[in-house]
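Engineer: Here is the input, now give the coordinates:
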Amino acid sequence: MMGRALSAELYGIRHRGSFTVVSVVWLLQIVLFAYLANYIVSLTVAELPADQIQAMKDGLAPSAVAAAVVGSLPMYGGPVMIILGALIGAGDERSGMLRTVLSRFPERGRLVAAKLVALTALILVLMAVTFVVAFLCGLAVSLIEGTQWSFPSLADTAAGLGAAWLIGVAWAVLGFGIAVLTRSLAGTIAIGLLWALVLEQALHGLAGVATVLESVRPALLSGASAILAESVGSAGAMPAGTPDAGVPVAIVVLSVWIAVSAVASAIVFRRRDVA
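Structural biologist: So this is what the prediction gives:
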């Protein structure tokens, strides 16, 4: 039963244009913000110290793709992942297909599990494609600059891809959970954006003046994401600075967010009246 449900979910992801559009938006963010904007700044802002300009260019090298990709997730990658989760969590509600889906797959727990597995697979594929796009951007910069370049090491790539996948899944499953709770795609996107761009960023900012909030920062999705981003070489992933906690703490925090969001989604969906 779950295998059929998973196949149906993966088919829907492949054939719904909204997933492609959101994924392309994320890839464009990498190209424009992580590479093009930084490269233009390194060329045009003369007031920057020479060592800072060189550090910016070094961060655009093909060997630094892990830092570029993972460092993009805490700020503007999280909201995109929330939208992907919302599309899977509320897509059937929006199209009015939920009752039809439940008639084919009446075991709701397995249906939720299939949706979550499909979501994690989508994030894995998207992050792998993102690494390829980032590498090509870095290669283009190196060719323009006429500098030596090298492939990233296998260990750095694996660590970066794993970190990007875990961060992406944590944000996406949160979006899925909000979608199951609200039954509204638009509502989920609004709540998710407010959470990621307003609430969490406000808490990070307030921690600078209210030190009691400093201990809260590692427990936030963006805080744990920034810790992992720094561990793969990304500097400045958070404007307020990276929370003072280790990588194991960040992994546990992200895993807890995933588990809580997934379990809450399953409980709510199993009890839902769709008549």
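Engineer: Only C-alpha atoms from now on, for both contacts and neighbour counts.
Structural biologist: Fine.
Engineer: Work out which residue lies at the spatial centre of the chain.
Structural biologist: Nearest residue to the geometric centre of the chain (C-alpha atoms, centre = their mean): residue 168, 3.1 Å.
Engineer: Do a quick rundown of the helices in the stretch 151-275 of the chain.
Structural biologist: 154-182, 185-193, 200-206, 221-231, 247-270 (DSSP state H, counting those that start in this stretch).
Engineer: State the distance from residue 143 to residue 169.
Structural biologist: Going from residue 143 to residue 169 by C-alpha to C-alpha, to the nearest Å gives 34 Å.
Engineer: Comparing those two, which shows the higher neighbour count?
Structural biologist: When neighbours are counted by other C-alpha atoms under 10 Å, residue 143 and residue 169 differ, and residue 169 comes out ahead with 28 against 12.
Engineer: Once you drop chain neighbours, what's closest to that one?
Structural biologist: The spatial neighbour of residue 169 that comes closest, neighbours along the chain excluded (C-alpha to C-alpha, 6 or more residues apart in numbering), is residue 120 at 5.9 Å.
Engineer: how far out from the middle of the chain is the helix or strand where the one you found lies?
Structural biologist: Using DSSP states H and E, the element containing residue 120 is helix 108-145. Chain-centre distance of helix 108-145: 9 Å, with C-alpha atoms, centre = their mean, to the nearest Å.
Engineer: Report all helices and strands that that helix contacts.
Structural biologist: helix 2-15, helix 17-29, helix 65-72, helix 78-95, helix 154-182, helix 247-270 (3 or more C-alpha pairs under 8 Å, 6 or more residues apart in numbering; DSSP states H and E).
Engineer: Alongside the first, I'd like the structure of this one:
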Amino acid sequence: MTFTTRFAPSPTGQLHLGHAYSALLAFDMAQQAGGRFLLRIEDTDTARCTPAFEAQIYDDLAWIGLSWETPVLRQSDNTAAYETVLERLGEMGLLYPCSCTRGDIRRAASAPQEGAPMHGPDGLIYPGTCRHRAWSDRSDMDAVRLHMARAVDHLNTLPQYTETGVHPALTLTRAHLTEEVGDIVLARRDNKTAAYHLSVVVDDAAQGITHVIRGEDLATATPIHVLLQTLLGLPTPTYHHHRLIRDETGKRLAKRDDARAIALYRSEGATPQDIREMVGLATG
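Structural biologist: Coordinates of the predicted model:
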């Protein structure tokens, strides 16, 4: 099986040194394995994604020396595939519609009888307010949630996965998934698009991704993805969660850190080799 990996940025801001490290590492690992490097544009956040930021992604990545296969998969062009998978999971009895707002969830989670609010990979763990609703009750105003307890019970045994990066593989257990992850959103109510956990699983399978190379901040999402892959009969890639590029205070870089944007370094006269040295991937 050919080593196949991807870099999947969202066009919601300028790429910074952290993005450069992730993209360069994935590209280098693919080159060393004689494999494939793909680019995916995760642009389902229509309120924040812009054509200008997408164009700059292509420009920045080409400037630091990366090349990729075309055409590039853009998630905004792939909504039919996500809806097909949603319908499949819904027919399996594993989804339910949810009309709760973020404010509703905060208030329910902080109610005195509920104790201290718990946080999972997606923030506050959903308290289950709409869990009683049937999939057939879904309307255009609803988000879609995975009924985690049913999803876990649907499988005879919980799957595991291989991790080769800095974060050890997490063991999938019923207690962890139901109590510390909860009923995650698979489609958002704000713009009727697939949420990250669903789209990334569908796209990785469609693109034949064998190795997922991404930051360790996403390691806690991996059990969700492995569970969805197993429920859908999709292959589970090898995961490689890498270290994060941090600022002087130890905080990981964010897209608002324009002072560390690739385009800014370029405008100030930096070279692609300088960028590699900055992120610790210098070549000889």
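Engineer: TM-score for these two?
Structural biologist: For this chain pair, the superposition-based TM-score is 0.33 by TM-score structural alignment, normalised by the length of the first structure; 145 aligned residues with a C-alpha RMSD of 5.8 Å.
Engineer: related to what we said a few turns ago, my guess is the residue nearest to the centre of the first structure contacts residue 79. True?
Structural biologist: No: Residue 168 of the first structure is beyond contact range of residue 79, at 9.7 Å (criterion: C-alpha atoms under 8 Å).
Engineer: about what we covered before: will you turn the helices of the stretch 151-275 of the first structure into CSV that also has distance to residue 24 of the first structure?
Structural biologist: Below are these laid out as CSV (distance: least, C-alpha to C-alpha, whole Å):
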stretch, distance to residue 24 of the first structure
helix 154-182, 15
helix 185-193, 17
helix 200-206, 25
helix 221-231, 22
helix 247-270, 24
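Engineer: Pick the most deeply packed of those.
Structural biologist: helix 221-231 (a mean of 27; mean count of other C-alpha atoms under 10 Å).
Engineer: helices or strands next to it in the packing?
Structural biologist: Helix 221-231 of the first structure packs on helix 65-72, helix 154-182, helix 247-270, going by 3+ C-alpha pairs under 8 Å, 6+ apart.
Engineer: tilt between the shortest one and helix 154-182?
Structural biologist: What it means is helix 65-72 of the first structure. Relative orientation of helix 65-72 of the first structure versus helix 154-182 (axes from the mean of the first three to the mean of the last three C-alpha atoms, to 10 degrees): 20 degrees.
Engineer: which other helices and strands contact helix 65-72 of the first structure?
Structural biologist: Against helix 65-72 of the first structure (3+ C-alpha pairs under 8 Å, 6+ apart) you get helix 108-145, helix 154-182, helix 221-231.
Engineer: what would the ones you listed look like in a markdown table with distance to residue 94 of the first structure?
Structural biologist: Formatted as a markdown table, those follow (distance: least, C-alpha to C-alpha, whole Å):
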| stretch | distance to residue 94 of the first structure |
| --- | --- |
| helix 108-145 | 16 |
| helix 154-182 | 11 |
| helix 221-231 | 27 |
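Engineer: what about the ones you listed, which gets the closest to residue 91 of the first structure?
Structural biologist: Checking those against residue 91 of the first structure by C-alpha to C-alpha gives helix 154-182 as the closest, at 8.8 Å.
Engineer: Packing partners of the closest one?
Structural biologist: helix 65-72, helix 78-95, helix 108-145, helix 185-193, helix 221-231, helix 247-270.
Engineer: between that helix and helix 247-270, how big is the angle?
Structural biologist: Using the same axes, to 10 degrees: helix 154-182 of the first structure against helix 247-270 is 30 degrees.
Engineer: How far off centre is helix 154-182 of the first structure?
Structural biologist: 5 Å.
Engineer: how big is the angle separating that helix from helix 108-145?
Structural biologist: Using the same axes, to 10 degrees: helix 154-182 of the first structure against helix 108-145 is 140 degrees.
Engineer: In space, what's closest to residue 128 of the first structure - neighbours in sequence excluded?
Structural biologist: Nearest non-adjacent residue to residue 128 of the first structure (C-alpha to C-alpha, 6+ apart): residue 161, at 7.0 Å.
Engineer: Repeat that for residue 39 of the first structure.
Structural biologist: Using C-alpha to C-alpha, 6+ apart, the nearest residue to residue 39 of the first structure is residue 57, at 6.9 Å.
Engineer: Can you list the buried residues in whatever helix or strand the one you found lives in?
Structural biologist: Using DSSP H and E, residue 57 of the first structure sits within helix 50-58. Within helix 50-58 of the first structure, the residues scored as buried using 16 or more other C-alpha atoms under 10 Å are 53, 56, 57.
Engineer: what residues are up against the nearest residue to the first one once chain neighbours are set aside?
Structural biologist: The spatial neighbour of residue 53 of the first structure that comes closest, neighbours along the chain excluded (C-alpha to C-alpha, 6+ apart), is residue 42 at 5.3 Å. Neighbour list for residue 42 of the first structure: 53, 54, 56, 57 [criterion: C-alpha atoms under 8 Å, 6 or more residues apart in numbering].
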